[in-house]
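1. mind looking at a prediction? Sequence and model below.
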Amino acid sequence: MLFLYLVVFILILYFVDYKLNHDGIAKIIKIIPGPKDTFFVGNASAFVDISPVKLFKLGRTWAAQFNGIYRFYAFKFAAVSIYNPDDVEIVTCSMKHHEKSIIYKFLKPWLKDGLLVSKGAKWQERRKILTTAFHFNVLRKYFPILEHNSQKLIATLEKTEGKSIDAVPLISEYTLESICETAMGVQLDKDEPEVGSKYKNAVYDTIKLLIKRFVSLHLYFDFIFNLTPDGFKQMRYISTIHNFTKKVINTRKENKKNKEIEECSDNEDTVDVFAYKKKKKAAMLDLLISAENEGLIDDTGIQEEVDTFMFEGHDTTAAGLTFCLLALAHNPEIQDSVVAELKGIFNDSSRAATPDDMAMMTYLEMCIKEALRLFPPVPFISRKLTETVKLSNYTVPKGTMCHIHIYDLHRHESLYKDALKFDPDRFLHENCVSRHNYAYIPFSAGPRNCIGQKFAMMEMKSALSAILRNFRVEPVTTIEDLEFSADLVLRNSKPVYMRFIKIKS
C-alpha cells in the first residue's frame, strides 16, 4: 500500500511538473536558450539562497553563456532577457511595449503611480506636465544652484587632505541637495543634517527588500510579503521616505503661498504645459503645484512624482559621478586631457563656471558618456510584452516579462571593441555615426527614456569640472575590486575609496 501511495505521489508530481513547465506558453518559451531546468521548480533553483552580489554575477555569467537573449521559466512566470540592440529597439522604440513588468509593482508602495511606474493615459498626462521642467532654458536657470553645490562639495573635499575616503556618501549628499534645490525649490534643513541621511538609508534598505522579492517567487504576492518581517520593515522604511518628501512638498507650498509661478526673464519663453493653457517654465515641483490648481493632479499625485524624482534624481546621478571619477582616477592620461581642456576654458582662473563653459567641455562629456557605457547607473530595466513578438528570431508570447540588461548591452564585444577598456574616443562623432542607435542607452530609450537626462549631464559636468579644477583624483579602490550588487541602481557592495589631492595654485 505504501508503495502504491508513493507511485501515485510521483505521478502527481510529474503531472504538475508537466502542467507547470512543459505545457502552453512554457513550450514556446523553452525553445529560447536558457539555464538548465530543474524538475518541478524550473529555473527557480538558480535563485535559492543567493546574495545580491552573487545574483549580479549570475546575470553576467548567463550573458556570457548565451548570445544576446536567454529565457527564464518557473511556476508559470516567463521572462526573456535581452542585450542586443536589435531586440532592444523592438521593445523600446514605441509605446507598444511601454508598460513596465510585474517586478515594478514592488515599487508601488513607495512610488505608487509616479512616472517610473505608471502607464497609459496617466503616464502621458504626467509626462506632458513635467517635460517642460527640463527644457534647456529652465536648466540654465538651475545652473547657479548646481555650481554653488559643486563649490560646497569642493570645500568638503578640501577637508579630507588627500586621505583615502569613501566618495559615495559625499557625492550622494551633493546630488540630493542639488535635486532638492533645483527641481523641488527647497533647501535641506541645515539644522537637521541627519534627515537627509535617514532618507538615503531608507531608500537603500527599501531597494534591498525589492531585490529579495525579485528572487523569491512566493513573495511576488503582496498578501504573503506584507505578512513577513520584511513586509513590516518595508512599511517603516517607506514611512521615513514619505515623511521626507512630504516635508519637501509642504515647505515649497508654504514658500509659494499666494504667489504665481515665478516668471523666467525671457518673456517669449513659453510652451504648452497643460492641454489648453500656456504657462511659464518653472521648477518641477512648481509645475505640479500649478497643475493641482488646474485640477490636473491631486496631493497624492504630487507625492508620487516627488518620490519618483527625488529617488531617480539623486541616486542614479551619484552612481554616474562616482564611477566616472573612479575611471578617470584609473586613467591618469585621460584625466590629464580633461584638465587640459578645462585649462583651455578657464586659463587657470578660479572664476565660477557658466552654462556656456559647459558647452565647451566636449572631451569631459565624452568621458562621462564612456563612464555611463561601462557603468550604466541603471543597469537593468524591464517591460511587459503586450503582444506576441519576435526577438532574435524566437517567438516570445504576449504577457512575458522582458528584461533589458543595459550593463551587458554596453559591454558587448560585437558593439564595442575591447569593451572593458575606458576609451572616451568611442564617442567622437566619426565613431558614433555607424553605431546602432540602440547600442548605447544609459538613460533608457524610446518614449519612456529618462526625462531628466540633460539635467543629469549638466549636473555631472558641473561637479566633475569643479573637482578636476581643484584636485588630482587618485584611486584606492581598483576597477578589479568592484563587486556590484543586484540593485535598481549600479552599486558597489563595498565603499569606493579615492584620494583627492589638492592642486597647488
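-> Now that the structure is in, tell me what you want to look at. Numbers count the residues shown, from 1 in each chain.

2. make it CA atoms for all contacts and neighbour counts henceforth
-> Noted.

3. how close does Asn437 sit to Lys54?
-> Note on Asn437: its distance to Lys54, by Cα to Cα, to the nearest Å, is 31 Å.

4. okay, which residue is most central for the chain?
-> Residue closest to the average C-alpha location in the chain (Cα atoms, centre = their mean): Val378, at 3.6 Å.

5. that one and Ser178, how far apart?
-> 20 Å.

6. what's the answer for Ile241, then?
-> For Ile241, the distance to Ser178 - Cα to Cα - is 18 Å.

7. more neighbours, these two?
-> Higher neighbour count among Ile241 and Ser178: Ser178, with 27 against 24, using other Cα atoms under 10 Å.

8. just checking, that one touches Phe143?
-> No: in this structure, Ser178 is not within contact of Phe143 by Cα atoms under 8 Å, at 9.9 Å.

9. residues contacting Ile90?
-> Neighbour list for Ile90: Leu391 [criterion: Cα atoms under 8 Å, 6 or more residues apart in numbering].

10. second structure for comparison follows:
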Amino acid sequence: MISRVGGTIICALLLITITYYVIRFVKRFVFYLRLPGPPYNWLLRHEVDLTAGDLSEIRDFKRKYNEKYPQICRYFLGPFVFLSISDPETIKYFLGQKPPKPSIYRLMLDRWIGDGLLSSNGRKWQRNRKLLTPAFHYSILSSFLPVYCKATHVMLDLWEELSVNGGEIVVQEFAQYLTLDILMQCIGSLETNCQVKRETIPYVNDVNMLTHISLLRFLHNLYKIDLYFYLTPTGRLYKQASKRSRAFTRNLIAEHVDKLSSNGSSNKQEVDFINILLTTRDQNGNRLTDQEICDEIDTFVFEGHDTTATALTWILCYLTLYPEHQETCRNEIMNYFNEHDLELQDLPKLEFLTMFIKETMRLQSPVYSVIREVDTPVSLGGYLVPRGSLVEIAILTLHTNKNVWPDPCKFDPMRFSKENINKVSPYNYIPFSAGERNCIGQVFAMNELRVVCSLILKKYRLEFQEPFLESELTYERDILNKLKTPLKLRLLPIKENN
C-alpha cells in the first residue's frame, strides 16, 4: 500500500513538473512569436536563411531585418531563439543591465578553456577581471613591444624568402602563426618558433584544431549537445586535444612557479602574463589558483590569436584595396620611425593608421556579434523579455546602420578623425564589445596591429597578385568574420620604389 501510494505521489509530482515546463515553454514560444522578425518556415524556421547559401547572402538577410527592427528582431535557429538588437541606445541600455554570458559558452568550451573570463559570471568574473587588469597596464604593455617587432620581422623574412623564390604569400596563413607566436611569448615567454615550424609543433596543432572545432560547435546545432558531440570522431579529437593542451598549459605554469620559488623575487623574472598573474593579489592577499590561471591562459589563446589574425588580414586587404590610403599610412610611419625603432609612447602619433584600422574594423569587425543571456526580465523594444532569453548584439549590423553612420558602406577613415570622433557614441562602434564585459585585451590588440602594420608598410608596398574589387570579397562560414578570398599579395620593396 505504501509503495503504491508513494508511486502515485512520484507520478503526480513528475506530471506536475512536466506540465509546468510544457506550459512555460508554450507561453515563452507564443511570446517569441509575437516579436518582430522575418517570416519563418514552421518546420525549418530560419535554418535555411541563416545557414544555407553564401555568407554574404546571410549577412544581407540579417542586415535587412535588423535595420527594420533595430530594437528587437527575433530569429529561430534550431532549438534556439535569438533576440537581435542593433540600435545603439538599446544596446547601451541592455549592457547596462550587466547581463551574463550564456551558460552554453561554458558547456561547449569547458574542456579547453575552463571557467575563464569568456565564460565565467558573477563574483568570480568580477574578482578575476580585477586580478587580470594589471596584466594590461601601460607599463606591462610597453614591455611587449619588442615581442611584436621581433615576431613581425620573422614573418617579413619569410615573406622576403618566398618573394625572391617566386612563392605565393597568402596573408591568412601567415597572420595566424604570427599572432600565435606573439601571444605565446607574451603569455609565458615561450619561444615556439611556430612561424617557421608551423604544423611540426604539437601544441600549435592542438590550438589550431581546438579553435576550429570550437567554432564548428557554435555553428552546428547537434554539436552543441555534449552527449552527441563526444560520440563523433570530431568530438573525440577535441577531447584528446583539450587534454594535451591543458597539460601543456599546466606544465608551463608549474615551470613559472618553480622559477619564482628559486629566485625568490618576481623582479628577476621575465615580464609575461603568467608571472603577473602569479604575483597579483586580491584584497584578501590571495592570488588566482593554478587552475584559474590555466583557465585564463587558455582563454587568452582562444580569444586572442584568431581574432587578431582575422583583423590583421582585413586591414592588409583594405590597405591593398585603397592604395592612396596605404601611401598616407606609409608617409606617416616614415615621418616618425624612419630613423629609430618603434616605441609604445609613439604609437598614438600614428593617427591616420589608427583611423584606418578603426574604419576597417567598423566594416569588417572580426567578431560580428556577441550573445548575452537575460538573467532578470528586461524591457527591449517595448517587450518584457523573460529570464533565460538569448540576446544577440549585432555588431556588424550596428556598424553599417544608415541611421548611425552616413553612407555606411563607404570606406572612410576620416570618420575617426579628431574632428569627427566626438560624434561617435561609445555604443555606435563596438568591435571589442562594450560595457563592463568589453574585451580586456583591446589595447594589447590595437598596439599589436599598429606595430605589425607599421613594420610591413615600412618595408613593402602591397599589391594584389590578381586584382579584384571590394564587391568581390567572399566570407568564410565561421563564428568570426573571416575573409574567404585568399589574400595573395605582391610585395614591392620600398627602397626600390622611392
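-> Received the coordinates, thanks. As the structure is a computational prediction, the values presented were derived from the model and not from experiment.

11. secondary structure element holding the equivalent of the residue nearest to the centre of the first structure over in the second structure?
-> Under the alignment by TM-score structural alignment, Val378 of the first structure pairs with Val367 in the second structure. Of the helices and strands defined by DSSP states H and E, none includes Val367 of the second structure.

12. if we can go back for a sec, give the contact list for the closest residue to the residue nearest to the centre of the first structure other than its chain neighbours.
-> Closest residue in space to Val378 of the first structure, ignoring its immediate chain neighbours: Val489 at 4.9 Å, by Cα to Cα, 6 or more residues apart in numbering. For Val489 of the first structure, the contacting residues are Asp315, Thr316, Ala319, Pro377, Val378, Pro379, by Cα under 8 Å, 6+ apart.

13. can you redo the residues you listed as TSV with distance to Ile31 of the first structure?
-> Listed next are those as TSV, based on distance: Cα to Cα, whole Å:
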residue	distance to Ile31 of the first structure
Asp315	38
Thr316	36
Ala319	37
Pro377	32
Val378	29
Pro379	26
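
14. can you tell me which two in those are farthest apart?
-> The widest separation within the contacts of Val489 of the first structure, taken as Cα to Cα, falls between Asp315 and Pro379 and amounts to 13.0 Å.

15. my guess is Val367 of the second structure contacts Thr307, does it?
-> Yes: here Val367 of the second structure reaches Thr307: they are 7.3 Å apart, a contact under Cα under 8 Å.

16. residue boundaries of the strands in the second structure?
-> 73-77, 80-85, 369-373, 378-380, 383-385, 390-394, 460-464, 489-493 (DSSP state E).

17. so the match of Val378 of the first structure versus Phe302 of the second structure, what's the distance?
-> The value you get for Val367 of the second structure to Phe302 of the second structure, if Cα to Cα is used, is 13 Å.

18. cool, Ser389 of the second structure as well?
-> Ser389 of the second structure sits 26 Å away from Phe302 of the second structure, going by Cα to Cα.

19. thinking Pro495 of the first structure is in contact with Leu170, fair?
-> No: contact criterion Cα under 8 Å: Pro495 of the first structure and Leu170 do not qualify, at 11.6 Å.

20. quick check: neighbours shared by these two?
-> By Cα under 8 Å, 6+ apart, no residue touches both Pro495 of the first structure and Leu170.

21. just checking, the residue nearest to the centre of the first structure touches Thr316?
-> Yes: when contacts are counted by Cα under 8 Å, Val378 of the first structure is listed as touching Thr316 (6.9 Å).

22. so what sits against both of these two?
-> Shared contacts of Val378 of the first structure and Thr316, counting by Cα under 8 Å, 6+ apart, come down to Val489, Leu490.

23. counterpart of Ala319 of the first structure in the second structure?
-> Matched across to the second structure, Ala319 of the first structure falls on Thr310, judged by TM-score structural alignment.

24. I'd say that match and Ile479 touch.
-> No: here Thr310 of the second structure lies out of contact with Ile479, judged by Cα under 8 Å, at a distance of 11.4 Å.
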